[in-house]
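1. only geometry, no sequence info:
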């Protein structure tokens, strides 16, 4: 998957535990574990916003996009007339 979860690095930098953040944002430890491992299919913007508020970060600090070559559209060809 081209989206990488970088939450662990933010937790370490902030010296916080996943359990503490889960409790403060109102999700279960299981949900937090699934997010940290990248095994979630989706994430509510409200949950992401609460996570960013607690961790004092931006969404881009928690998520990293690294496209697979198969995910990129073919380049547009320029046609000369």
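-> Done, it's in. Worth saying up front: this structure is predicted, and the values here are computed from it rather than measured.
2. For the rest of this, base every contact and every neighbour count on C-alpha atoms.
-> Noted.
3. what about the longest helix in the chain?
-> Identified as the longest helix of the chain according to DSSP state H is helix 45-55.
4. Can you tell me what sits against it?
-> Applying CA atoms under 8 Å, 6 or more residues apart in numbering, the set of residues contacting helix 45-55 from outside is 10-11, 14, 21, 24-25, 58-59.
5. Put this next to the previous one:
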């Protein structure tokens, strides 16, 4: 996959746990964990916006395009 998910980095910067963030954003800890580990194929903009609001970051801080053709 060419999109790298850096949710764990942003969570660490804000010192927030998976459980706390899931409660604040209103999605299950399981779904948030899947997102954090990159095991999802899609994310709703409303979910991304809620995460960004809680972590006080931009979507580009969480999602990053990685060109894997240069490897």
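-> In hand now; what should we look at? Because the structure is predicted, anything quoted here is derived from the model rather than measured.
6. where does the TM-score land?
-> Remark: TM-score between the superposed chains equals 0.92 [TM-score structural alignment, normalised by the length of the second structure]; 70 aligned residues with a CA RMSD of 1.2 Å.
7. ok, back up a step: among the contacts of helix 45-55 of the first structure, which lie within helices?
-> 10-11, 14, 21, 24-25, 59.
8. neighbour-wise, which of these leads?
-> Taking other CA atoms under 10 Å as the neighbour criterion, residue 21 ranks highest of those with 19 neighbours.
9. tell me the contacts of that one?
-> Residue 21 of the first structure makes contacts with 51, 54-55, as judged by CA under 8 Å, 6+ apart.
10. Tell me the one of the residues you listed nearest residue 41 of the first structure?
-> Closest approach between these and residue 41 of the first structure, by CA to CA: residue 51, at 17.2 Å.
11. distance of residue 24 of the first structure from residue 61 of the first structure?
-> 19 Å (CA to CA, to the nearest Å).
12. count of neighbours near the counterpart of residue 56 of the second structure in the first structure?
-> Matched by TM-score structural alignment, residue 56 of the second structure corresponds to residue 56 in the first structure. Using other CA under 10 Å, residue 56 of the first structure is surrounded by 12 other residues.
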